[in-house]
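Engineer: below are the sequence and a predicted model for it; my questions follow.
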Amino acid sequence: MKLIGAVVLLVCLSGCATTRSADGPGTGGSGPSPSPGAKPAVKKELPWLNVPGGRMKTTLFYGPWQCRREFMNQCQKECGAGYKLKGCMWLADLKFDWEGSLVVLPVPVKAGSRYGLFHCCCNYPELSPEDNAAQRKAWNRFRTSFRKDWSEKFGQWPEQGGVSWPGHHIRDLWHGGDPVDPNNVFPAQPDVHDVYNEQYPACYAGQAPWNTVGPNLPYTDN
């Protein structure tokens, strides 16, 4: 399921008929217990956002972490025929909290969901410098409107010192990632974005730890 679609589904389900947490493709609604040795994640809470029937808050937890088994299996399918999976990187978890009231009854309701963002390092061919530059220009033209649209759906795009956080392309442009696909970009804390850029080559090279499966939940929420 695409990220935007997952949020729309959360709001619809929460506003219609449920008072329990809705599990998503991330770490689960209420969430399992963190794996042994889990450490606090880099965390960013966005402001509450008014949505139909109530309000929603997005919280971002940043890795990168080794991919859990579920994500690694999905990457095996994503690479498919003709490409080989070299590694998998779990980039971040997006946690969505919704509170409002049921449509049929004026009963206060809280619900939640999580969505895991991960990258499959398949041995995709690299673009030429010219094609990569063209993709970068397309992103630069798209960036301002994308941040505005993202803020309207998930909460204000984060800033640091008055400067917007960079947008990270999950499938990087150098390996054919779509520069203007809303589901291929998310806000990354600048220091974390640097780590992503440093570790992507190792993932594509099939190096540890990205070539092996990690724990089911490698971080704590606090």
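Structural biologist: Sure, I can see it.
Engineer: every contact and neighbour count from this point should use C-alpha atoms.
Structural biologist: Fine.
Engineer: quickly note the distance from Tyr124 to Ser164.
Structural biologist: From Tyr124 across to Ser164, the span is 30 Å (CA to CA, to the nearest Å).
Engineer: same thing with Pro190?
Structural biologist: 9 Å.
Engineer: which strand is the longest one in the chain?
Structural biologist: strand 85-101 (DSSP state E).
Engineer: roughly how far is that one from the heart of the chain?
Structural biologist: In terms of CA atoms, centre = their mean, to the nearest Å, the centre of strand 85-101 is found 5 Å from the chain centre.
Engineer: check which helices and strands that strand sits against.
Structural biologist: helix 3-16, strand 54-66, helix 69-79, strand 108-122, helix 190-204 (3 or more CA pairs under 8 Å, 6 or more residues apart in numbering; DSSP states H and E).
Engineer: next, the angle from it to helix 3-16.
Structural biologist: Counting by axes from the mean of the first three to the mean of the last three CA atoms, to 10 degrees, strand 85-101 lies at 30 degrees to helix 3-16.
Engineer: and Asp191, how many neighbours?
Structural biologist: Neighbourhood size, Asp191 [other CA atoms under 10 Å]: 9.
Engineer: please disregard the earlier target; I meant Gly31.
Structural biologist: Neighbours of Gly31 using other CA under 10 Å come to 13.
Engineer: now render the helices and strands packed on strand 85-101 as JSON lines, adding distance to Asp172.
Structural biologist: As requested, those are arranged in JSON lines below (distance: least, CA to CA, whole Å):
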{"stretch": "helix 3-16", "distance to Asp172": "17"}
{"stretch": "strand 54-66", "distance to Asp172": "15"}
{"stretch": "helix 69-79", "distance to Asp172": "15"}
{"stretch": "strand 108-122", "distance to Asp172": "9"}
{"stretch": "helix 190-204", "distance to Asp172": "9"}
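Engineer: what about versus this one:
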Amino acid sequence: MKLAGAVVLLMVLTGSETTQGTGGSGPSPSPGARPAVKKELPWLNVPGGRMKTTLFYGPWQCRREFMNGCQQECASEGYKLMGCMWLADFKFDWEGSLVVLPAPVKAGSRYGIYHCCCKFPTRTKAENEAARNEWRNGMRAFRNAWTEKFGEWPVESGKAWPGHHIRDLWHWGAPLDGNNIIPAEPTVHDVFNREYPKCYDGQAPWNSVGPNLPYTDN
């Protein structure tokens, strides 16, 4: 669920294939899978080579391991699990050379982003507006920092994509936490905002487990 630099760091330092979320290039999509909303970012120079980030967007029902993770996460914080929403997959491709092996190397990693709809407390209207202002005041710097780490923050028709808070501000999501914000394609962001209340209310389909790999890459 978190988008910390650990996945990218492991990929860059070891050059090995790592997976989290969709199983990398292993399993084929489940029957009936459809293409995801896809955004391919430009190559980004990183130590030892270059990296490309490709974004795939749902939302989809959570696979079993994500739902199990949410059961544990909610319980550890003392809340009931209402649902789970698989928001996106980030695919990282890296190519370059390793210090220990001065030869061309290619590697890949995939990272699933999902949200646990625990029965969280909510902010008051004033608290929520304060959190939103914190995000508005810091979002330009946040987008710049994200660009340096993953590639250019997506822009459409000259306007930056919205930043989606994985744990929403209303339910005490952190306004500027790098692990809590992803760029979201505008129409997909609208879907996220529309479906979140259903997930928190324990409504279908977010209250049940979905397929292991619900989309194709093309």
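Structural biologist: Received it, and whenever you're ready, just let me know what you need. The structure presented is a predicted model; accordingly, all values stated were derived computationally and were not measured.
Engineer: right, and the helices and strands packed on strand 85-101 of structure 1 - which one's nearest Trp174 of structure 1?
Structural biologist: helix 190-204 (10.7 Å; CA to CA).
Engineer: neighbouring contacts of the closest one?
Structural biologist: With CA atoms under 8 Å, 6 or more residues apart in numbering as the test, helix 190-204 of structure 1 has contacts from 62-64, 86-89, 91, 121-123, 165-166, 168, 208, 210-211.
Engineer: could you flag which of these are buried?
Structural biologist: Among those, those scoring as buried are 62-64, 86-89, 91, 121-123, 165-166, 168, 210-211 (criterion: 16 or more other CA atoms under 10 Å).
Engineer: give me the nearest residue to the residue most central in space within structure 2, chain neighbours excluded.
Structural biologist: Central residue of structure 2 (CA atoms, centre = their mean): Ile113, 3.3 Å from the mean position. In this structure, Ile113 of structure 2 finds its nearest non-sequential neighbour in Met1, 4.5 Å apart by CA to CA, 6 or more residues apart in numbering.
Engineer: in structure 1, which helix is the longest?
Structural biologist: Scanning structure 1 for the helix with the most residues, using DSSP state H, yields helix 129-154.
Engineer: and the helix or strand just after that one, which stretch of structure 2?
Structural biologist: Using DSSP states H and E, the next helix or strand after helix 129-154 of structure 1 towards the C-terminus is strand 159-160. Here strand 159-160 of structure 1 aligns to structure 2 at residues 155-156, judged by TM-score structural alignment.
Engineer: now that stretch on structure 1. Mean distance?
Structural biologist: Superposed on structure 1, stretch 155-156 of structure 2 shows a mean distance to its aligned partners of 0.4 Å (mean CA distance after the TM-score superposition for structure 1).
Engineer: show me how far that stretch is from its chain's centre.
Structural biologist: The answer for stretch 155-156 of structure 2 is 18 Å, by CA atoms, centre = their mean.
Engineer: for stretch 80-92 of structure 2, same thing?
Structural biologist: The mean C-alpha position of stretch 80-92 of structure 2 is separated from the chain mean by 7 Å, CA atoms, centre = their mean.
Engineer: what range in structure 1 does it sit on?
Structural biologist: Using TM-score structural alignment, stretch 80-92 of structure 2 pairs with 84-96 in structure 1.
Engineer: was I right to think Ser97 of structure 2 contacts Val105?
Structural biologist: Yes: with contacts defined as CA atoms under 8 Å, Ser97 of structure 2 counts as touching Val105 at a distance of 5.4 Å.
Engineer: these two: which has the busier surroundings?
Structural biologist: The residue with more neighbours, out of Ser97 of structure 2 and Val105, is Ser97; 19 against 15, by other CA under 10 Å.
Engineer: would you agree Tyr83 of structure 1 is in contact with Tyr124?
Structural biologist: Yes: contact criterion CA under 8 Å: Tyr83 of structure 1 and Tyr124 qualify, at 6.8 Å.
Engineer: tell me who's in contact with the closest residue in space to Gly15 of structure 2 that isn't next to it in sequence.
Structural biologist: Closest residue to Gly15 of structure 2 apart from its sequence neighbours, by CA to CA, 6+ apart: Ala107 at 5.5 Å. Listed by CA under 8 Å, 6+ apart, the contact set of Ala107 of structure 2 reads Met11, Gly15, Ser16, Glu17, Asp93, Trp94, Glu95.
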